[in-house]
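Novice: Model the following, please.
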Amino acid sequence: MALTHEPTVPHHSVQDALRVLETVARHPAGVTGTVLGRRTGLGPRRLAALLRMLRREGYVEQGADGSYVTGAALGRLGSAEGRQEALRATLQQTLDRLRDSVGAAVYLSRYVDGEVRVTQYAEGPATPAVHEWVDFRSAAHASAIGKSLLGQLDADGRRDHLARHRPARLTSRTITSERVLLSCLDAHPPTVPVLDLQEYAVGTVCAAVPITAGSAVGCVALSLPVEHAHRLRRAADRLNRGAAPLLLSLAI
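Specialist: Below is the predicted model:
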């Protein structure tokens, strides 16, 4: 199943972050920021921002002399034993931080074996998760999560999914025409968050951005009560900028 997406903000950040990590790993005794900049070709401001993110995630550590070495989190994800548990814990920590940063419930989703799956999420008393009143697997046409995932499939993949899950009307805003839905997916810029404005559930608005690693299709999304709809686009942009650590964890 081919993908149609172009690199997004998280993808560009992760590509640069992986270059930094690879360079740090080649210097077990430590490497200075000056050498990192020279070896990676990244400018000082860009490199500093990436190093802050990598230190926060525990992928690199800075010694007393200012040099950088690989961190404990990188070792846990790089180990065959217990990797899945370490990955899930790392992703959950990042989702929790994103929830607090964007002020909304956030969700990590994948497209697995032809189905939409919400694999992890972070909510709280002030940021409740959306009520799954219709199985997300049957509502890809109406949810930001589903449309983001379908948007990353090729035309055959999209038609196959819609043949198995016919678009049903969930609210007055739901797109039920397969032709209109496919047209919308084709026209949507891959670097722009996908929005759901009460298409899945009355009273809820959502946004999603792709975080595809390799051939695995995925996205990270947020949901807000409709009374906070004025915050949706700003929260979606912040989600997009903050999604790089999730994709990095999946890519390592």
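
Novice: When you work out contacts or count neighbours from here on, use the C-alpha atoms and nothing else.
Specialist: Will do.

Novice: where do the strands sit along the stretch 1-150 of the chain?
Specialist: 60-62, 68-70, 105-112, 115-122 (DSSP state E, counting those that start in this stretch).

Novice: of all these, which lies closest to L232?
Specialist: Closest to L232 of the strands of the stretch 1-150 of the chain is strand 105-112 (Cα to Cα; 11.9 Å).

Novice: mind listing what's buried in the closest one?
Specialist: Judged by neighbour count (16 or more other Cα atoms under 10 Å), strand 105-112 contains these buried residues: A105, V106, Y107, L108, S109, R110, Y111.

Novice: contacts for it?
Specialist: Outside of strand 105-112, the residues within contact range by Cα atoms under 8 Å, 6 or more residues apart in numbering are 95, 98-99, 116-124, 127-130, 145, 149, 216-224.

Novice: Among those residues, which are located in helices?
Specialist: Applying DSSP state H to the contacts of strand 105-112, the entries found in helices are L95, L98, R99, I145, L149.

Novice: Can I get those in a markdown table including neighbour count?
Specialist: Formatted as a markdown table, the ones in helices among the contacts of strand 105-112 follow (neighbours: other Cα atoms under 10 Å):
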| residue | neighbour count |
| --- | --- |
| L95 | 25 |
| L98 | 23 |
| R99 | 21 |
| I145 | 34 |
| L149 | 27 |
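
Novice: ok, these vs D196, which is closest?
Specialist: Distances from D196 to the ones in helices among the contacts of strand 105-112, taken by Cα to Cα, are shortest for I145, at 8.6 Å.

Novice: picking up where we left off before, tell me which of the strands of the stretch 1-150 of the chain lies nearest to V192.
Specialist: Nearest to V192, of the strands of the stretch 1-150 of the chain and by Cα to Cα, is strand 105-112 at 17.3 Å.

Novice: tell me the angle the closest one makes with strand 115-122.
Specialist: Going by axes from the mean of the first three to the mean of the last three Cα atoms, to 10 degrees, strand 105-112 is angled at 150 degrees with respect to strand 115-122.

Novice: and this one, so I can compare the two:
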Amino acid sequence: MGAHNGPTLITSVQRAFRLLEAASAHENGAPAKQLAREAGLPLATAYHLLRTLAHDGYIRKLDDGGFVLGDKLQALQTAGRDQTLLSRVRPTLAALRDEFATATYLTFYEDGEIRVAEIVDGPRAPRVDLWVGFQDAGHATALGKSVLRELDDESRKEYLSRHTLNDLTPRTITSPAELLRRLDSSPVAPAVTDLEEYALGTVCVAVPVYSGDTLGALGVSLPVDRLSRIEEIRARLLPTASRVTRSLSLTI
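Specialist: Here you go, the predicted structure:
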């Protein structure tokens, strides 16, 4: 029974993939009969698989009865593209981690939020305890402040109108006006720092990066007793950020 079920399941998966491939060739949709013919499947089999794929969001049925690729498959394609891009820069992030024994972070500003895309750490370079998510701590992290520094005035105001500047440590800046003043007068621009503003005992430095038109930040965290190295690290971050931006902006 097991030997019989295995090949049957494999065959069903193969048929579903063939239908998806056929549907991908028709931007404006195609009827089940045409997809069945192009996939080399009996019409009844195609109907059954299309219903299943549509139920799970991999195929979408149009009002005219045609079928196109669904939102779920589009999301997988986007995620796959993002993973491919990140795979290009992980060696660069790891090299930075190994050189300075610092956890390395990459964030992006997407849909109005600052999101962590990658963290490269290790036994000698532990990451900071992310006890508050970056979406709620953009004002207190070097990575978040790097993004805010690069945004235009309208985008900054819009972001700050949606986020409360909570005092995460006694050093956290909680005044929007003071935060913007310090961002615009950063003595290490275009880099910015977080001097125990997110977590006591930890300092960070970050610089801007881009993935195409998407703004982000590259940064590192280190114990406060190594603060004296922050200028050396900043000097290395700038050319590294340029390499990361070039890698992320290449067409896949």
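
Novice: export the strands of the stretch 1-150 of structure 1 to a markdown table and tack on distance to V192 of structure 1?
Specialist: A markdown table is the format used below for those (distance: least, Cα to Cα, whole Å):
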| stretch | distance to V192 of structure 1 |
| --- | --- |
| strand 60-62 | 30 |
| strand 68-70 | 33 |
| strand 105-112 | 17 |
| strand 115-122 | 20 |
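
Novice: about what we covered before: now tabulate the buried residues of strand 105-112 of structure 1 in a markdown table and tack on distance to I252 of structure 1.
Specialist: Conversion of these to a markdown table gives the following (distance: Cα to Cα, whole Å):
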| residue | distance to I252 of structure 1 |
| --- | --- |
| A105 | 25 |
| V106 | 22 |
| Y107 | 20 |
| L108 | 17 |
| S109 | 18 |
| R110 | 17 |
| Y111 | 19 |
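
Novice: Tell me the counterpart of A17 of structure 1 in structure 2.
Specialist: Using TM-score structural alignment, A17 of structure 1 has no partner in structure 2.

Novice: Quick check: closest non-adjacent residue to A17 of structure 1.
Specialist: L50 (6.2 Å; Cα to Cα, 6 or more residues apart in numbering).

Novice: where along the stretch 151-252 of structure 2 do the strands fall?
Specialist: Assigned by DSSP E, counting those that start in this stretch, the stretch 151-252 of structure 2 shows strands spanning 192-195, 202-211, 214-223.

Novice: And I114 of structure 2, what's its match in structure 1?
Specialist: Using TM-score structural alignment, I114 of structure 2 pairs with V116 in structure 1.

Novice: Now do the buried residues in stretch 160-170 of structure 1.
Specialist: Buried residues in stretch 160-170 of structure 1, counted by 16+ other Cα under 10 Å: H161, L162, P167, R169, L170.

Novice: and of these, the nearest to L250 of structure 1?
Specialist: H161 (24.5 Å).

Novice: Report the separation between the closest one and L87 of structure 1.
Specialist: According to Cα to Cα, to the nearest Å, H161 of structure 1 and L87 of structure 1 sit 28 Å apart.

Novice: Next: A201 of structure 1.
Specialist: Distance, A201 of structure 1 to L87 of structure 1, by Cα to Cα: 31 Å.

Novice: When the two are compared, which one has more neighbours?
Specialist: With neighbours defined as other Cα atoms under 10 Å, A201 of structure 1 and L87 compare such that A201 has more, 23 against 19.

Novice: who's in contact with the more buried one?
Specialist: Counting by Cα under 8 Å, 6+ apart, A201 of structure 1 makes contact with W133, L170, T171.

Novice: The residue nearest to A17 of structure 1: neighbour count?
Specialist: 20.

Novice: In contact with it, which residues are there?
Specialist: By Cα under 8 Å, 6+ apart, the contact list for L50 of structure 1 reads S13, D16, A17.

Novice: Helices of the stretch 1-150 of structure 2, residue ranges please.
Specialist: Taking DSSP state H, counting those that start in this stretch as the criterion, the stretch 1-150 of structure 2 carries its helices at 2-24, 32-39, 43-55, 71-100, 142-150.

Novice: So which of these is the most surrounded?
Specialist: Of the helices of the stretch 1-150 of structure 2, the one with the most neighbours on average (mean count of other Cα atoms under 10 Å) is helix 142-150, at a mean of 27.

Novice: quick revisit: would you mind telling me which of the strands of the stretch 1-150 of structure 1 is nearest T191 of structure 1?
Specialist: strand 105-112 (17.5 Å).

Novice: After superposing, tell me the mean distance of the closest one to structure 2.
Specialist: Comparing strand 105-112 of structure 1 with its match in structure 2 after superposition yields a mean distance of 0.5 Å (mean Cα distance after the TM-score superposition for structure 1).

Novice: Can you give me the first-to-last residue distance of stretch 102-115 of structure 1?
Specialist: This stretch, stretch 102-115 of structure 1, spans 27 Å end to end (Cα to Cα).

Novice: And stretch 131-150 of structure 1, by the same measure?
Specialist: Taking Cα to Cα, stretch 131-150 of structure 1 runs 22 Å from one end to the other.
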